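Trainee: Can you look at this prediction? I've put the sequence above it.
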Amino acid sequence: MLKAVILAGGLGTRLRPYTFMVPKPMLPLGDKPILEHIVCWLSSNGIKDIIIATGYLAHIIEDYFGNGTVVSPDVSIKYVRSAKPLSQGGQLKTVEKVIGKEPFIVTYGDVITDLDLKPLIKFHSEKRGLATLVARKLTTTSRFGVLHIDSDFSLKEWEEKPKTEALVNAGIYIFEPRIFNYIPENQVVSMDKVFQEAMARDERAYVYVSNANFIDIGDTNSYRMAVNEYTKRLGGV
């Protein structure tokens, strides 16, 4: 089975003050930290070989999980620690030496999901591209009324705060090891820049559209919503 990398080294600035003393992936969600939910999800999908890329307050993550057996006897966790914030792409580069020659899964350390990985892995294998990016559909409501006009500027339609649907990045990927060829070492690089660099050199990336449930805990509002949801599920824990 494939290895998985969890990117868990960010500063969590949008979740301050919660993250002054605790790294974002270790914030509690229900009965366990966010990161443990992710490790359990990977394990339930048959992924037992996990690499956690740490940085900010790394010792809290490493002390909690140890070698991984605290989650499950057959889970193995290794760590690669970066000395400074590198953004997602730059931090991904830090795990290059421990990946090997097989494709591998990458997930952000703040994404909770029930995505079934088997169809995703099959999709990536069939497409034979450099990367597969998981996307989810997001419906948003415009803050404004939208005016549709004719060529002579006459009003055709007034649409009050219309809803639009778009595909957005879910923060889960499968990469071939040659992805590291497109990431400079020890530099701050966002994940979108990694894709842009690779595609500029004629690499192909594919999008796997999923209807799974996703919770992206990116700021204080989304964290509060996630906590409330899990509290309801656990009967007030």
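Mentor: Cool, got the structure.

Trainee: C-alpha only now, for contacts and for neighbours.
Mentor: Fine.

Trainee: The lengthiest helix in the chain: how far from the chain's middle?
Mentor: In the chain, assigned by DSSP state H, the helix with the most residues is helix 220-233. Centre-to-centre, helix 220-233 and its host chain are 18 Å apart (Cα atoms, centre = their mean, to the nearest Å).

Trainee: Check which helices and strands that helix is in contact with.
Mentor: Helix 220-233 sits against strand 28-29, with contacts defined as 3 or more Cα pairs under 8 Å, 6 or more residues apart in numbering; DSSP states H and E.

Trainee: ok, structure two:
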Amino acid sequence: MTESQQPMPPAMILCGGQGTRLREVTELLPKPMVPIGEQPIIWHIMRGYAAFGVKRFILCLGYKREEFIDYFLNFHARSTDITVRLGKDHGITYHGETFEADWEVTLADTGIETMTGGRILRASRYLKPEDREFFLTYGDGVSDLDIGELLAFHRKNGKLLTLSAVHPDGRFGEMKFRGNLVEGFAEKPISSSRYINGGFMVADREIVSRYLEGRPDCYFEARPMQEILKDRQLAALRHNGFWQCMDTPREHKLLNDLWNSGSAPWTKHWQR
């Protein structure tokens, strides 16, 4: 089997945080379950990966994990017409398939207060032996990034971790480059002409054993990523297209307005 014929790696999505800056809606829902249109943002993120053939998803859950369980257990019932048979021969018939019919979604309980590194470590048990790498992202941002290009870039550069570099709006710490290698980070740039980590990443599974084992509760973005950086194993693909996180009510409204306009930029690859 050639590399192009191999199944796409699974996507691990960090979904356990409390989303305090979006508190007016996350009091009732975890941030990845906050809706953009009729579906939660986690569905939009997963749909973006699925457009490139990703069918396996590992969700790292914590805060209000029951909302994810309810959503995915009842996904088909909410997405199609159904016939419910009551009584002795009870059962359910789903009328019609959905786009998501071949998705495999693992709902991994990674703890309420666990930090991102600990979540990755705990959820890594659901990687299969043949998974030499996996996609890694957060459950609160969308982009028109070409996932296939990101994976090809990761494999070509041969580093353990590949980030997506996107233009910020001045609120985030920026990355410094030498070629495709990341050399360091700086806090809160003044302008949006520089790049930040957009959160769409590819990781070799070696990062788990090399940087996370023995650290059951650490921020992946702190010591582990700094060690990956020190080892010169961190690269980044520059993405100049659309990217938007959903940290605030203003950003939530922006994404809903774009979706309701009928031309949401992050759906660019969905017709594949």
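Mentor: Thanks, I have it. This is a predicted model, so every value here is computed, not measured.

Trainee: where does the TM-score land?
Mentor: Scored against TM-score structural alignment, normalised by the length of structure 1, the superposed chains reach a TM-score of 0.82; 213 aligned residues with a Cα RMSD of 2.2 Å.

Trainee: What range does the longest helix of structure 1 cover in structure 2?
Mentor: Across structure 2, the stretch matching helix 220-233 of structure 1 (TM-score structural alignment) is residues 249-262.

Trainee: buried ones in the matching stretch?
Mentor: For stretch 249-262 of structure 2, the neighbour count (16 or more other Cα atoms under 10 Å) marks 252, 255-256, 259 as buried.

Trainee: How about residues contacting the longest helix of structure 1?
Mentor: With contacts defined as Cα atoms under 8 Å, 6 or more residues apart in numbering, helix 220-233 of structure 1 is touched by 14-16, 29-30, 215-217, 237.

Trainee: hang on, the earlier thing: adding distance to Arg171 of structure 2, write the buried residues of stretch 249-262 of structure 2 out as a markdown table.
Mentor: Converted to a markdown table, these look like this (distance: Cα to Cα, whole Å):
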| residue | distance to Arg171 of structure 2 |
| --- | --- |
| His252 | 16 |
| Leu255 | 18 |
| Asn256 | 21 |
| Trp259 | 24 |
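
Trainee: corresponding residue for Arg125 of structure 2 in structure 1?
Mentor: Residue pairing (TM-score structural alignment): Arg125 of structure 2 is matched to Lys97 of structure 1.

Trainee: Its match: what secondary structure?
Mentor: helix (DSSP: H, G, I helix; E, B strand; the rest coil).

Trainee: Just give me the neighbour total for it.
Mentor: Lys97 of structure 1 has 8 neighbours, counted by other Cα atoms under 10 Å.

Trainee: what does the one 4 residues further on give?
Mentor: Counted with other Cα under 10 Å, the burial measure for Lys101 of structure 1 works out to 9 neighbours.

Trainee: what's the neighbour count on the nearest residue to it once chain neighbours are set aside?
Mentor: Distances taken as Cα to Cα, 6 or more residues apart in numbering put Pro177 closest to Lys101 of structure 1, at 6.0 Å, once the chain neighbours are dropped. Applying other Cα under 10 Å, we find 16 residues neighbouring Pro177 of structure 1.

Trainee: Go ahead and confirm Pro177 of structure 1 touches Val98.
Mentor: No: with contact defined as Cα atoms under 8 Å, Pro177 of structure 1 does not reach Val98; the gap is 10.6 Å.

Trainee: Next up, the contacts around Gln233 of structure 2.
Mentor: 159-161, 181.

Trainee: Now check Leu28 of structure 2 against structure 1: what is it aligned to?
Mentor: Leu28 of structure 2 maps onto Met21 in structure 1 when the alignment is built from TM-score structural alignment.

Trainee: Tell me if that match really is in a strand.
Mentor: No: under three-state DSSP, Met21 of structure 1 sits outside any strand and is assigned coil.

Trainee: And it, how close does it get to Gly218 of structure 1?
Mentor: 17 Å (Cα to Cα, to the nearest Å).

Trainee: Which of the two has more residues huddled nearby?
Mentor: Neighbour totals were compared for Met21 of structure 1 and Gly218, and Gly218 leads with 15 against 12 (other Cα under 10 Å).

Trainee: quick one: the host helix or strand of Arg78 of structure 2 to chain centroid distance?
Mentor: Here Arg78 of structure 2 sits within helix 75-79, counting by DSSP states H and E. With Cα atoms, centre = their mean as the basis, helix 75-79 of structure 2 stands 22 Å off its chain's centre.

Trainee: quick revisit: list the contacts for the match of Leu28 of structure 2?
Mentor: So Met21 of structure 1 contacts Leu57 (Cα under 8 Å, 6+ apart).

Trainee: Equivalent analysis for Ala235 of structure 2, please.
Mentor: 154, 157, 159, 161-163, 180-182.

Trainee: Tell me which helix or strand the aligned partner of it in structure 1 sits in.
Mentor: Alignment note (TM-score structural alignment): Ala235 of structure 2 maps to Tyr206 of structure 1. Per DSSP H and E, Tyr206 of structure 1 falls inside strand 205-210.

Trainee: Now that strand on structure 2. Mean distance?
Mentor: Mean deviation of strand 205-210 of structure 1 relative to structure 2 after superposition (mean Cα distance after the TM-score superposition for structure 1): 0.7 Å.

Trainee: list the buried ones in that strand?
Mentor: Per 16+ other Cα under 10 Å, strand 205-210 of structure 1 contains these buried residues: 205-210.

Trainee: closest to Cys40 of structure 1 among these?
Mentor: Ser210 (19.7 Å; Cα to Cα).

Trainee: isn't that closest one right up against Leu138?
Mentor: No: Ser210 of structure 1 is beyond contact range of Leu138, at 11.1 Å (criterion: Cα under 8 Å).
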